[in-house]
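**Q** Got a predicted structure plus its sequence, pasted below:
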Amino acid sequence: MKKILLIFVLILSTTIQAQSYKFKISGTIKSDKEKTPIEAATIHLEKEKDSTVLSYTISDDKGFFSLEGKVYSKKVKLFISFIGMDEYSKPIILTKDANIDLGTIALKEESNLLNEVVIKSRAPITIKKDTLEFNVKSFKTKKDANVEDLLKKLPGVEVDEQGQITVNGKAVNKILVNGKPFFGNDPTIATKNLTKEIIEKVQITDTKSKSEAFSGEKGDANNKTINLTIKEENNKGWFGRVAAGGGTDERYEAATIVNRFDNNTRFSVLAGTNNINSPGFSFGEITKMFGNSNNVSFFGNGQFSVGGRNFGGGQGIITSRTGGATYADEYGNGVDLNANYFYSGSNSENLNRSNREYTVQVQDQNNPGQTRELRYFTNSNSNSTTENDNHSFDTDLDIEIDSTFLINVTPRFTFNDRSSSFTQSDESLDENRVLTNRFTSSAVSNAEAKNFQNTIDITKRFGSKGGFIKASITNQIDQTEGEDFNNSTIETFGTNANTEIRDQKTDITSDLNGFRTRLSYRQPIIAKKLFVNLNYRYRIDERTRVESTFDFDNTTQDFTNFNTDLSTNFTFNDITKTPLVGITYDTKSFNLDFDIGQTMRTLENQDILRPNLSLNKDFNNVTIDANMRYRFPSKARVYIGYNLDNNAPGITQLQPFTDVSNPSNIVSGNPNLKPSQDHRIFANFNKYNWQKRTGFFFWGGANFINNQIVNKTTIGDDLVRTTTYVNADGIYSYYGGGSYNRGIKLDSASTFNIRTGLRFNGSKSINILNEIENVTKTNSITPRIGFEFNWKKKIVITPNYEVAFTNTRFNVNNIADQNFTRHSLRIRTRTNVPKKLEWRNDIRYTFNPNVIGFNRSAWFWNSTLAYSILKDKGTITLKAYDVLNQNTNAQRSVVGNYIEDSESTVLQQYFMLGFSWKFNSLGKKGEVRNYDFD
């Protein structure tokens, strides 16, 4: 029997091998008219039978291309395309180990340029000046794929576990749909809720503001924008999804999104609620089955924000509620409107405990001029609940007066209602672990905040050489009202034992009136290449803050005794004027921007309660902003920048007011502080080799700060701290890293990807304790490696491993250096056997050998089964969260002069059964379209 089985396996493997064709097709592409090499032409190979894309690449700067791989189709067809040229095609019959050299291929100028007939490109990738365009139909995904699934298939594009997108290592900070925002500038709503089936093209460019795009300026080289173009036939109709689920431990989730597209008119609404730490509007019920992954990681804290919107505002387990609507339309010629409303509400509960070990140097009272080591310990336990409701409304209105004149108006309004309760117990122990002092507190707070901000951008181009004049005006109004109730007890033990009880109410009002403007003028010296820039920036922020604290009066049984020491009443003005002059040199491959100016800043503070503490300070400093970008002929890009900023001290750091609200740490300002000087340098380099499917990305930067404002603290024998602020030199931080990605095509349907990388960072910080300068230097390096094996979309296995090494050194000799190691392993799997059943697993293991007092290691396993029904319009899911019931977020950190071990509440094990249904009437027949290229 074993022999028969062995013979059968050998015959089967021989048959499979006989059906595969290994090939290498190469050639050089030139223009027929000018005989010059054509760079970035797209070359792709299709099955002759059903036009399935088998492989693709682009030509290099010499016009050369090489297409390699293995397919199971003998008859194939080669296509070559380039903007402005006629498409070239050639049928090819493959043989085993085919090595085909096509020699020189001449492309002719497009014959349809003067005709009305538009021929749509079939190429998987097209490069148009500064835009990289992908043809969606060329990239295989599962049938139920959303945009995020699609982006993961595009070369050079990566989507991490939080949904953050990078293109060749550069972050994507904006996603547009047909050139317009979708629910504001929140990328995740578009990527997780729009399905691949309605998208025709994915276009990637450097991020630009409306004004920059209109004036023809270069965009942000460090950030990317993705524009999703809807198929013309799919741009009218309704589509959306509804999903709900319930599980053990009273866990639940529900969400819906409904979209109406009608050419230029677009309207969408969404709503959701859950108690599993999820934003609530994600429909990736398999890939995003557990909400924001920060909240399930070993170091998460249950707090998250999406697209700049804050969810929870607390830690631990969060119950969230979301709702919103977006509307976009065009009115006549040149008027474009986009409006968004969004509501986010949440309740959170969290228990936190932490242990700290302090080591400081103090003056030895028995030996003048000598120091001694002081070690003490603190233990802290807290319990908090928070309720937060946030409403935001924003509008983006473009008015194009003519082809040279644009006005952009963006008003935004936000209303926030927040309430919280908090209990805390802290205790300090001396080096013999004898209790020295104890602080217990319970607090309740309520606050309402309103914010209005409006920006008007005016851009006017003149001439044909690239000149323009721009003006930007922004006004901002913030209003906050609230009240805090605090009941606390402070106990000091030892020879001077003392107990202080506080029972207080504080009424708080805070207002901000801000105005800022920027004027820009660009004069061309060499048409569209060399420019002189003149800029002027002005900003004024006027803040008023009143905190009126009242002690409880036992006689009146009310909070009627005004406490001057714990109250404030002041008006603070921050005025900044910055004239700048600079140059810009811009060509296809090289860009240089250099600006230098003078920042003149005035800080004015009028203290109503303490007139003697009012102050007026002027600061004048040079500011520099320089950036250089270069694009090599090999398509590699390098970006280098330098900035010099001067940061004035804050009002609380300058004003010599003594803050005694925390009796264990009394803080006062220093009116003699100088502004800090921050020198920032940064650089990155990236290259993607289309021929070999490899990508490189390196980045690095450093900050060097003089006159950094640091804490100066005195600690007494009772462990009570008195803190002020001073300037210090020599503080720095640095960061950097690199990544290498390699895609290996095993055959036309199977791939193996390798991802390796390394991050490093370090810093030097200073604080002064009992007149002794404490210097802490921290260095960290984190190598990582990951793989992805994809077998015909039926089995996908993705393991990733990283280890972080951290070293912290102190200048005080008797404080031992600290070394920490953290190991992280993550394995994700997906199987689609049978076709309608999808099984996903997410397994993570973390080991913290240096943590004391908490779990050092834990396995974290999530699993989901999803079965498609109703012709793939419906999906039944069974989720298992934290299968092994080991989720934890214990961690150790080194901050300044202490080591801390901490952990807080995390979401525990649950199982959930869910159902989702999608509908789609886009297109002529209204059916759901599924593109499957298996």
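**A** On my side now, so go ahead.
**Q** alpha carbons only for contacts and neighbour counts from here, please
**A** Noted.
**Q** Then residue 662 would be within a strand, right?
**A** No. Assessed with DSSP: H, G, I helix; E, B strand; the rest coil, residue 662 is coil; it does not lie in a strand.
**Q** Need the residues that contact stretch 416-425.
**A** Residues outside stretch 416-425 that contact it (CA atoms under 8 Å, 6 or more residues apart in numbering): 380-391, 438-450.
**Q** again, but for stretch 170-189
**A** Contacts of stretch 170-189 (CA under 8 Å, 6+ apart): 163-166, 190, 207, 222-230, 281-282, 306-308, 324-326, 328, 338-341, 394.
**Q** just stretch 709-729 next, same as before
**A** Contacts for stretch 709-729 (CA under 8 Å, 6+ apart): 428, 436-437, 492-493, 649, 653, 663-670, 673-674, 676, 705-708, 766-771.
**Q** Report the buried residues of that stretch.
**A** Using 16 or more other CA atoms under 10 Å as the test for burial, stretch 709-729 gives 709-715, 718-729.
**Q** wait, isn't residue 388 in contact with residue 318?
**A** No. Contact criterion CA atoms under 8 Å: residue 388 and residue 318 do not qualify, at 10.7 Å.
**Q** Mind checking which of these two has more residues around it?
**A** Using other CA atoms under 10 Å, the more surrounded residue of residue 388 and residue 318 is residue 318, with 31 against 22.
**Q** In terms of secondary structure, what does the host helix or strand of that one contact?
**A** If you go by DSSP states H and E, residue 318 is part of strand 317-330. Counting contacts by 3 or more CA pairs under 8 Å, 6 or more residues apart in numbering; DSSP states H and E, strand 317-330 packs against strand 265-274, strand 335-363.
**Q** this is the comparison structure:
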Amino acid sequence: MKKNLLFILLLISFSVFSQKVTLSGSVKDSLQNPMPYANVIAKPKDISKNLQFAITDNEGFYRLQLAKGDTINISISYLGYKPLAYQFIALKGAQKDFILKESSESLDEIVIEMPVTVKGDTTTYKTSKFIDGSERKLKNVLKKFPGVEVDKNGTVTVQGKKVTQMLVDGKKFFGGNSKLAVENIPADAVGNVEVIDNYNEVAFLKGLTDSDEMAMNIKLKEDKKRFVFGDVEAGKGNEDFYKTSANLFYYAPKTNVNFIGNINNTGEKTFTFRDYMSFSGGVNAIFSGNFDWKGGSFSQFMESNDVLVSKQKFGALNITKTATSKLDIAGFLIFSNTNTSSFIEDFNEYNAFTEQRTNSTHKDNVLGIGNLNIEYTPNSLEKWYFRTQVKRTNNSNNNRLLSLVNNAANTIDTDRDLVATYINQNIEWHKRQSDKHTFSAVFSCVSDTSAQNAFWQTENPILQGLIPADNAQDLLSILQDKNTKQQQIDFIFKHFWELNNSNHIYTTFGNKFLNEDFFTEDRQQLDDFSFNNFSSDGFGNDVNFKLNDVFAGLHYKFRTGIFTFKQGAFLHNYNWSVNQQNQTTKNKWVVLPDFLAKIEFNKSKKITVNYNLKTTFSDASRFANRFYLQSYNSVFKGNETLENNLFHAARIYYSRFSLYRGIMLFASLNYNKQIQGVRNTVAFDVNNPNASQRINQFLTAKLFDNLSEDLRGNVHLEKSIKDIKYKLDVGFNNASYIQEIDTILQTNKNKNYDYELAFETMFDNFPKIEIGVRRAIGRFTSSSNTSKFVTTEPFVNIDYDFLKDFIFNFDYRKSIYENKDLSQKNTYEIANATLSYKNEDSAWSYKVSAKNMFNAQFKQSNRFSEYVVSDTKTFILPRILMFSIGYNL
């Protein structure tokens, strides 16, 4: 049946395909220079048919796909030039070139219908030329712009380049987060859309940074600029499933207020860990490379999408206020509370034995983020920023694990709690002193504290030989306190000397100071509620780690023709001390060179090559020289003699985009080699006659030379032929690294290959259908064994706007998982569908949706490390059927 359906879809697609006629050619000026981004608009004489358009590429070429037999009026326009008109009868394909002449009239006297205009680095899309009224959210609008893509994670790309800042009427929307914007801003509020390449929020810094950022500015319609608008939705499903959401916006000339809220138990996450990282604070892009923002203890907020029970509460409030002509104040508050329950089955294959394990987990995660940003502009050549961000999380994790090793079973209950607070304050200053000299500085202060408590309880002994437990108790109960306090103070000063338009010299000075305290205490609670403290047997840490980094950098950047080069180096003096029972102090000078080369053939074809020698330091926990528990089967001891990691990082990236040829090509190659690095060594209790105890692990950290080497590559190709887009993704990762297991040094190799092949229909008045297959092949080789995994995933996605007011969305994916070594093969299918209705003249909308239509019970996956290979079944939410009603304000 499924094969027949696919055949019918292909038959219909190629039937429609055969009814198209191609008109192509070039647009040039009177001097025969190609005119990129000129508008070529096709208006059928039959006004009931849709307008078609094309935009010329960098060589001035255009291509139009027109309905066979139509009589079409072609208009060609470009800002500052006289428009041309041409009538074409689409009986067969033809080629037609146009020459535009400069207009002698002033621009405000000319009325030109231009869907897309380009001025410098800014591309403006006239939204009304692309939409038909069926769009619900901003993402539906953006998907109709040529060269614009929106993926399922809310990431927006324009001609293959990622949008890094999302603005609404020139102001950052929730800190510039694209997902919250595209998923929640109503389509009927969107006016024109601007895309700004090489964006910098400080105008006079543009061109000085190598971050290559891109911003998208959503201009609201005039009737939305002094208005409250938005939408609310509520849905009820089978088995007590529910969903409610609200997106409310108030915009006035000097005050903007945005609220987003969502409550559901369907597994839908408005805010993910990936989104959290985009709210991790930051400074201007010119300081890129000098700051390293980390997730820290907040990484525990990241929960799986695949759960059996899920309750999500999310609220976000964003306010911006123009206080005076020189002072802007903005801030946002974000709250997220998730309650989830999950169930996972693992089959773990160690070198000498196997383990069957089940994990039942309940998580309650609360996260709050508050951000205040003050922007002061005393004049057009100076800018100040005062930023404060506070984050707090309170998480609990309750887990029951059943481990079965060679018929010996053990049940361990684990309760973990985390309370963490993060405060970041920074002051940023930029000054354009003259045409040749620009100065920037930033001062940042960070406080990051976390308190973690763990409680393990089991009827059977665990970690025998590794912990000094009294096993004569009815229950083995172990408690752990683990606290971390970190303070970091950074100061960076930059001087930009522009010798001329093609030659720049950049100078950097700075200092970073880190002070980190790490504390652990492990103890056993006895049956009489007294405690057996493990401190007398080498447990318990109280470590202070200080690191001071004084650095200076000098870089020279020059341009010649299509080439841009930047080379230089940073000189670092690292001074660090580890204070526990004894104090260890070290000092080291390190030179870190870097190189950047860009070849820009035109705006849509570029090559970038860069190289960096990089260094990082471990955190205090790895310097702690006394034992502490990591899990029910592992004990860790740090190493106070560790030094910095040092590694080479090189990358080459090629991009090409052509609307005329219908091609989008991106290729990258990344190489990393770790000259020296820290890795955990592992010792198993292999001599223990009790097989059920052989999963016990003692880990410590050790510095190795030539630790690892990694080569990654990826090619993404999209090619449009007529009204069908073909997609090809190919990737590989070849890595090798050394690992010490039971005092034996071994080399592990990890080779992964994957490809995805798909095609997508783009016909007018026809469903948008994407059909493809993804295949991933993984091979992990250690000194003792080789494991090979293959996952094959055919998929279908359908988006269909029909009968003017209906929208149908469907996605289907089948996963075929194979473990070649164990001769295992598992298959599951996931399908979701949505049918929505909204009359253009009504504020009400209605939606019927189905998630996990085939009621799949679990997903199959694999993972591997130096000493264990795991096959995993993750159980998921059942089929959910839901009816929703929405209302547009």
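**A** The structure has been received and is ready for your questions. In this text the structure is predicted, and so the values were computed from the model without any measurement.
**Q** What TM-score do the two superposed chains give?
**A** TM-score for the superposed pair, counting by TM-score structural alignment, normalised by the length of the second structure: 0.87. Supporting figures: 840 aligned residues with a CA RMSD of 3.3 Å.
**Q** Show me the strands in the stretch 701-850 of the first structure, by range?
**A** 708-715, 721-728, 731-745, 750-769, 772-791, 795-810, 818-831, 837-847 (DSSP state E, counting those that start in this stretch).
**Q** How far does the second one sit from its chain's centre?
**A** Between the centre of strand 721-728 of the first structure and the centre of its host chain there is 33 Å, according to CA atoms, centre = their mean, to the nearest Å.
**Q** Could you do the first one as well?
**A** The gap between where strand 708-715 of the first structure is centred and where its chain is centred comes out at 32 Å by CA atoms, centre = their mean.
**Q** before we move on, what about the fifth one?
**A** A distance of 18 Å separates the C-alpha centroid of strand 772-791 of the first structure from that of its chain, computed with CA atoms, centre = their mean.
**Q** so how much does it differ from the second structure once superposed?
**A** With mean CA distance after the TM-score superposition for the first structure, strand 772-791 of the first structure departs from the second structure by a mean of 1.8 Å once superposed.
**Q** The most centrally placed residue in the second structure: what secondary structure?
**A** Centroid-nearest residue in the second structure, with CA atoms, centre = their mean: residue 274, separated by 5.5 Å. Under three-state DSSP, residue 274 of the second structure falls in the helix class.
**Q** cool, and residue 3 of the first structure?
**A** Residue 3 of the first structure ends up helix, using three-state DSSP.
**Q** Please tell me how far it sits from residue 160 of the first structure.
**A** Computed as CA to CA, to the nearest Å, the residue 3 of the first structure to residue 160 of the first structure distance reads 47 Å.
**Q** Stretch 731-739 of the second structure maps to which residues in the first structure?
**A** Using TM-score structural alignment, stretch 731-739 of the second structure lines up with residues 759-767 of the first structure.
**Q** Now that stretch on the second structure. Mean distance?
**A** So stretch 759-767 of the first structure averages 1.4 Å relative to the second structure (mean CA distance after the TM-score superposition for the first structure).
**Q** Not counting that stretch itself, show me its contacts.
**A** Contacts of stretch 759-767 of the first structure (CA under 8 Å, 6+ apart): 710-713, 728, 730-738, 773-783, 896.
**Q** circling back: can you redo the helices and strands packed on strand 317-330 of the first structure as TSV, where the extra columns are mean neighbour count and distance to residue 911 of the first structure?
**A** Putting these into TSV (neighbours: other CA atoms under 10 Å; distance: least, CA to CA, whole Å) gives the following:
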stretch	mean neighbour count	distance to residue 911 of the first structure
strand 265-274	21	14
strand 335-363	20	21
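**Q** which residues touch residue 540 of the second structure?
**A** Counted by CA under 8 Å, 6+ apart, residue 540 of the second structure has contacts 519, 520, 521, 522, 534, 626, 627, 628.
**Q** got it, and residue 100 of the first structure?
**A** Per CA under 8 Å, 6+ apart, neighbours of residue 100 of the first structure: 23, 24, 25, 26.
**Q** try 7 Å this time
**A** Going by CA atoms under 7 Å, 6 or more residues apart in numbering, residue 100 of the first structure touches 24, 25, 26.
**Q** Doesn't it lie inside a strand?
**A** Yes. Under three-state DSSP, residue 100 of the first structure falls within a strand.
**Q** What separation do you get for it and residue 18 of the first structure?
**A** 20 Å.
**Q** which ones among the contacts of stretch 170-189 of the first structure are found in strands?
**A** 165-166, 207, 222-230, 306, 324-326, 328, 338-341, 394 (DSSP state E).
**Q** before we move on, back to that, got the contacts of residue 100 of the first structure as TSV, with neighbour count, distance to residue 255 of the first structure and secondary structure columns?
**A** Supplementary listing: these in TSV, determined by neighbours: other CA atoms under 10 Å; distance: CA to CA, whole Å; DSSP: H, G, I helix; E, B strand; the rest coil:
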residue	neighbour count	distance to residue 255 of the first structure	secondary structure
24	15	49	strand
25	17	49	strand
26	18	51	strand
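**Q** before we move on, back to that, save the strands of the stretch 701-850 of the first structure as CSV, and put in distance to residue 413 of the first structure too.
**A** Listed next are these as CSV, based on distance: least, CA to CA, whole Å:
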stretch, distance to residue 413 of the first structure
strand 708-715, 34
strand 721-728, 36
strand 731-745, 37
strand 750-769, 38
strand 772-791, 42
strand 795-810, 42
strand 818-831, 41
strand 837-847, 40
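**Q** Select, out of the ones you listed, the one closest to residue 689 of the first structure.
**A** Comparison of those against residue 689 of the first structure by CA to CA identifies strand 731-745 as nearest, at 9.5 Å.
**Q** Compute the distance from the centre of that closest one to the centre of its chain.
**A** Counting by CA atoms, centre = their mean, strand 731-745 of the first structure comes out at 17 Å from the chain centroid.
**Q** can you state the direction angle for it and strand 772-791?
**A** 10 degrees (axes from the mean of the first three to the mean of the last three CA atoms, to 10 degrees).
**Q** Show me what strand 731-745 of the first structure is packed up against.
**A** Packing contacts for strand 731-745 of the first structure, counted by 3 or more CA pairs under 7 Å, 6 or more residues apart in numbering; DSSP states H and E, involve strand 694-706, strand 750-769.
**Q** Out of the ones you listed, the one nearest residue 258 of the first structure is which?
**A** strand 750-769 (35.6 Å).
**Q** Could you tell me how many residues sit around the alignment partner in the first structure of residue 645 of the second structure?
**A** Matched by TM-score structural alignment, residue 645 of the second structure corresponds to residue 676 in the first structure. Residue 676 of the first structure is flanked by 19 other residues according to other CA under 10 Å.
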